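Peer 1: Sequence and predicted structure below; questions after.
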Amino acid sequence: MRNVTNILIVNLSFSDLLVAIMCLPFTFVYTLMDHWVFGEAMCKLNPFVQCVSITVSIFSLVLIAVERHQLIINPRGWRPNNRHAYVGIAVIWVLAVASSLPFLIYQVMTDEPFQNVTLDAYKDKYVCFDQFPSDSHRLSYTTLLLVLQYFGPLCFIFICYFKVRKLFFYHFHFYLLYTEFLIK
């Protein structure tokens, strides 16, 4: 159990479990009830934890791809060890927390959307949403998250597995040539 892959998979599992316990139930209830009932602390904490855990999950997948890449492409060269895995996990968590801090800062609970509604059913109801200083701040932050949580990791994982695939087909091609040579 004490190898790099298992350490990274445990970290991935922990972050996914965090989503299942801390995010899914609150999001489910919020979607069903159409207003926020969990208080201001959870209004700030829920999207923060969700962003942290998603970031940790995707970067854990990146580290797993890097480790597999190294083991297959360069089996006699540099290989990540347990210490590298723990350092990588620590860096991932610090990066995830830092990139998620705007949710703690700008997430607010307000009754503003319900103020002009005259139905009694919407009295004393609140919603939870992000209130950035300006639309350009929101656009910058969401673009950063898109690059950090999606495009960057996607490109990195794609390159790692593409190189593995390329090596596989290179060896497979020579295997076919070799077996063809033996048959003749």
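Peer 2: Arrived safely.
Peer 1: Please make it C-alpha for all contacts and neighbour counts, starting now.
Peer 2: Noted.
Peer 1: Let me know how buried residue 160 is, in neighbour terms.
Peer 2: As a burial measure, the neighbour count of residue 160 was computed by other C-alpha atoms under 10 Å and equals 20.
Peer 1: Could you pull out the buried residues of the one helix or strand it maps to?
Peer 2: Using DSSP states H and E, residue 160 falls within helix 152-183. For helix 152-183, a neighbour-count test (16 or more other C-alpha atoms under 10 Å) marks 153, 154, 157, 160, 161, 164 as buried.
Peer 1: Excluding sequence neighbours, find me the nearest residue to the fourth one.
Peer 2: Nearest in space to residue 160, with sequence neighbours left out and distances taken as C-alpha to C-alpha, 6 or more residues apart in numbering, is residue 69 at 5.7 Å.
Peer 1: Does that neighbour belong to a helix, a strand or coil?
Peer 2: Look at residue 69: counting by DSSP: H, G, I helix; E, B strand; the rest coil, its state is helix.
Peer 1: how close does residue 126 sit to residue 96?
Peer 2: Using C-alpha to C-alpha, to the nearest Å, one obtains 28 Å as the distance from residue 126 to residue 96.
Peer 1: I should have written residue 53 there, sorry.
Peer 2: Going from residue 53 to residue 96 by C-alpha to C-alpha gives 8 Å.
Peer 1: quick one: which of those two has more around it?
Peer 2: For the pair residue 53 and residue 96, the greater number of neighbours falls to residue 53 (26 against 23), based on other C-alpha under 10 Å.
Peer 1: residue contacts, the more buried one?
Peer 2: Shown here is residue 53, whose contacts under the criterion C-alpha atoms under 8 Å, 6 or more residues apart in numbering are 15, 16, 18, 19, 96.
Peer 1: Included below, for side-by-side comparison, is a second structure:
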Amino acid sequence: MDLDYGATDCNVTNDTSVSNNCSQGFNQFVQPVWQVALWAVAYCSIVAVSVVGNVVVIWIILAHKRMRTVTNYFLVNLAFAEAAISAFNTVINFVYAVHNDWYFGQIYCHFHNFFPIAAIFASIYSMTAIALYRYMAIVHPLQQRLSSTETCVVITVIWMLALLLAYPQYYYSSTNLLPGRTICYIQWPEYTTVDFRKIYYVCVTLLIYFLPLCIMGCAYTTVGITLWASEIPGDSSEHYKEQLISKRKVVKMMVMVLCTFAVCWLPYHIYFLLHEFFPDLFEQLYIQQVYLAVMWLAMSSTMYNPIIYYCLNSRFRAGFQQVFCCCVATVTKEERPIEALGLTLLHFIFLRKCGLNT
């Protein structure tokens, strides 16, 4: 479903069928400046944390050979998708939701409706691939593991399916010039026998939310029973104990990522399904605040994963500390000449005062 189609958009089915508010160029959802400023800070914070955090995650994995595992390659794909959503869609969504005026042109309207679904699909199925990989590695340890090449093939297939699923939103996206403003919407085809739009939205919700969550839930339940069903035997080797503890930590981290995604996106999917089947509920003035809150929660899912990795994985924590310590060290190094110059001037003045300068 299109991420920009919310409470502030117009119900457009063709170029001549618009609501009264749209035809008059009137936006009934107007907020005070202080409210807009608070929402702006909230949305910009998502972009800053998400882009920086996910870019650092990508660097940690790709720059360190020891981190290049199958699970981490999928985490790179996940981080890339989340950083891209934040960078290209989050602020645009906010601006369009607040102003109800599309400033970004026809081409970006196509991209704006198309890319988020592809990226969300890539994100959730990267997590699903990790869950299935952990399931095979732990429950069926004798089965052949994925190689790096096979992992790249799986990631490529995920993106191809993602682009295919999102293509209808690209194809039917359009802009419409109204009195005083422009709107970006999806001009769905009209059929007499079926409602293509409702069918598409229900299918998308099932494919990018409920189906992968069910698959991951079953996989991690089985993995959890396998890893935690019994205590570590007392006579086990230290290597075996370390491996088991490491596997448990990875599973805990990924379950946390899964739960965060599920909680953040559930209100969003409920909102848009209600919008499709009960459109009259969305004519209230407060619905814009509901839309902005639901959208903020969904978009905020892109910034939590780097925090989870930092808190629950020692290698990622070391990588983050390395990045930020280098940044601090660089700033300190740049400041040293200035500090030295200041101390030299103070020393010169002190000598002049004491009559010791020659």
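Peer 2: Cool, the structure landed. No experiment lies behind these values; they were computed from the predicted model shown.
Peer 1: on that earlier part again, residue in the second structure matching the residue nearest to residue 160 of the first structure?
Peer 2: Across the two structures, residue 69 of the first structure finds its equivalent in residue 135 of the second structure, going by TM-score structural alignment.
Peer 1: Run through the residues that contact the residue nearest to the spatial centre of the second structure.
Peer 2: Ranked by distance to the mean C-alpha position of the second structure (C-alpha atoms, centre = their mean), the top residue is residue 302 at 2.7 Å. Counting by C-alpha under 8 Å, 6+ apart, residue 302 of the second structure makes contact with 46, 50, 82, 83, 85, 86.
Peer 1: Aligned to residue 99 of the first structure, what sits in the second structure?
Peer 2: Looking across to the second structure (by TM-score structural alignment), residue 99 of the first structure lines up with residue 165.
Peer 1: and its match, how many neighbours?
Peer 2: Burial of residue 165 of the second structure is recorded as 19 neighbouring residues (other C-alpha under 10 Å).
Peer 1: Stretch 180-188 of the second structure: which residues count as buried?
Peer 2: By neighbour count, and taking 16+ other C-alpha under 10 Å as the criterion, the buried residues in stretch 180-188 of the second structure are 181, 182, 183, 184, 185, 186, 187, 188.
Peer 1: quick one: the first one and residue 23 of the second structure, what's the gap?
Peer 2: In this structure, residue 181 of the second structure and residue 23 of the second structure are separated by 10 Å, where distance is defined by C-alpha to C-alpha.
Peer 1: Format the contacts of residue 302 of the second structure as TSV; extra columns: secondary structure and distance to residue 242 of the second structure.
Peer 2: Supplementary listing: the contacts of residue 302 of the second structure in TSV, determined by DSSP: H, G, I helix; E, B strand; the rest coil; distance: C-alpha to C-alpha, whole Å:
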residue	secondary structure	distance to residue 242 of the second structure
46	helix	36
50	helix	32
82	helix	32
83	helix	33
85	helix	37
86	helix	37
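Peer 1: circling back: hmm, residue 158 and the residue nearest to residue 160 of the first structure touching each other?
Peer 2: No - under the contact definition of C-alpha atoms under 8 Å, residue 69 of the first structure does not touch residue 158, with a separation of 10.8 Å.
Peer 1: how big is the offset of stretch 43-52 of the first structure relative to the second structure?
Peer 2: Compared with the second structure after fitting, stretch 43-52 of the first structure has a mean deviation of 0.9 Å; criterion: mean C-alpha distance after the TM-score superposition for the first structure.
Peer 1: so where in the second structure does that stretch end up aligned?
Peer 2: Per the alignment by TM-score structural alignment, stretch 43-52 of the first structure matches residues 109-118 in the second structure.
Peer 1: which residues sit against that stretch?
Peer 2: Residues external to stretch 109-118 of the second structure that are found in contact with it (C-alpha under 8 Å, 6+ apart): 1-4, 85, 88-89, 159, 162-163, 165-171, 173-175, 184-185.
Peer 1: Just the ones of those residues in helices?
Peer 2: The members of the contacts of stretch 109-118 of the second structure that map onto helices under DSSP state H are 85, 159, 162, 163, 165, 166, 167, 168, 169, 170, 171.
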